[in-house]
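Engineer: With the input below, show me the fold.
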Amino acid sequence: MSTPPVPVVLADRLAQFSELWSPKIVAGVNDYEVKLAKVKGEFVWHTHEDTDELFLVVTGRLTIRLRDGDVTLDPGELFVVPRGVEHCPVAEEETAILLLEPAGTVNTGDAGGPMTRQAEVLG
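Structural biologist: Next comes the predicted model:
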């Protein structure tokens, strides 16, 4: 007997945690992880040399600072930071985001430091 397929309800998953800048894995797509995170304030400037990074705003507003100018996202909007492009996410208010990136991608990229978090699976 197999279990029936169940959709991932983003609001339900977001209600399961409160930590900021700590991505949670909610699904997998081939060799990629679908992650949710709550963010507020400024992250660190960093680069992912080997992969693009997709940001989708679920709630709130996210600004992705780039050396060439800022990109501001409202709910339902997404932006892909190309591999090798230095960026710094910033949220004035608590914002929920969905990330799509290869499995094992470190949130702080090449920067490391105290904001580095290993993504954990959220059940």
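Engineer: use CA for all of it now, contacts and neighbours both
Structural biologist: Noted.
Engineer: ranges for the strands of the protein?
Structural biologist: 24-29, 32-42, 53-59, 62-66, 69-73, 78-81, 87-102, 120-121 (DSSP state E).
Engineer: One more, please, to line up against the first structure:
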Amino acid sequence: MPVREPIDLAAEARSDTYNNHPVADVNDHVVRISTMFEPFYWHVHPDSDESFLSLEGGLRIEFADHVVELAPGQLYTVPRGVPHRTAPVGDRSVNLTFEHRDAGMVRVDAPGT
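Structural biologist: Presented below is the predicted three-dimensional model:
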């Protein structure tokens, strides 16, 4: 097995625009880092749960009937098949997401439209 270098999450999060990219593979899952400045569109993952770990600035996860806000250091899992969208709390948010490597994503209409 090859020796790997530690991942510098602060360096991976350096961005002045929206950025979402993989930083690690774990078994059959991928870990992505996302730097956000505005809400992401409504979507659903039909075949994978999606876990969010807030690192910086806080993360707002909106659902049709409620909202969850994560402070840095908090983790939340959205079950597969549940429409949602994410948005930064404040001007900027940095978070990690964990999902199945082959997870699909389908854009959906905002609730009530």
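Engineer: Let me have the strands of structure 1 in a markdown table, extended by distance to T3 of structure 1 and mean neighbour count.
Structural biologist: Listed next are the strands of structure 1 as a markdown table, based on distance: least, C-alpha to C-alpha, whole Å; neighbours: other C-alpha atoms under 10 Å:
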| stretch | distance to T3 of structure 1 | mean neighbour count |
| --- | --- | --- |
| strand 24-29 | 16 | 18 |
| strand 32-42 | 21 | 20 |
| strand 53-59 | 28 | 20 |
| strand 62-66 | 37 | 19 |
| strand 69-73 | 37 | 14 |
| strand 78-81 | 32 | 16 |
| strand 87-102 | 26 | 19 |
| strand 120-121 | 19 | 12 |
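Engineer: Nearest to the spatial middle of structure 1, which residue is it?
Structural biologist: L99 (3.5 Å; C-alpha atoms, centre = their mean).
Engineer: can you tell me which residues contact it?
Structural biologist: Taking C-alpha atoms under 8 Å, 6 or more residues apart in numbering, we find L99 of structure 1 in contact with 33-37, 53-56.
Engineer: ok, now D31 of structure 1?
Structural biologist: Contacts of D31 of structure 1 (C-alpha under 8 Å, 6+ apart): 102-103.
Engineer: How much space separates the aligned partner of it in structure 2 from D102 of structure 2?
Structural biologist: When structure 2 is aligned by TM-score structural alignment, D31 of structure 1 is paired with D28. Look at D28 of structure 2 and D102 of structure 2: by C-alpha to C-alpha, to the nearest Å, they are 8 Å apart.
Engineer: and the residue nearest to P79 of structure 2 when sequence neighbours are not counted, how many neighbours does it have?
Structural biologist: The shortest distance from P79 of structure 2 to any non-neighbouring residue, by C-alpha to C-alpha, 6 or more residues apart in numbering, is to D49 (4.5 Å). By other C-alpha atoms under 10 Å, the residues close to D49 of structure 2 number 17.
Engineer: Tabulate the strands of structure 1 (JSON lines), appending distance to A11 of structure 1.
Structural biologist: Formatted as JSON lines, the strands of structure 1 follow (distance: least, C-alpha to C-alpha, whole Å):
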{"stretch": "strand 24-29", "distance to A11 of structure 1": "12"}
{"stretch": "strand 32-42", "distance to A11 of structure 1": "10"}
{"stretch": "strand 53-59", "distance to A11 of structure 1": "9"}
{"stretch": "strand 62-66", "distance to A11 of structure 1": "18"}
{"stretch": "strand 69-73", "distance to A11 of structure 1": "19"}
{"stretch": "strand 78-81", "distance to A11 of structure 1": "18"}
{"stretch": "strand 87-102", "distance to A11 of structure 1": "10"}
{"stretch": "strand 120-121", "distance to A11 of structure 1": "16"}
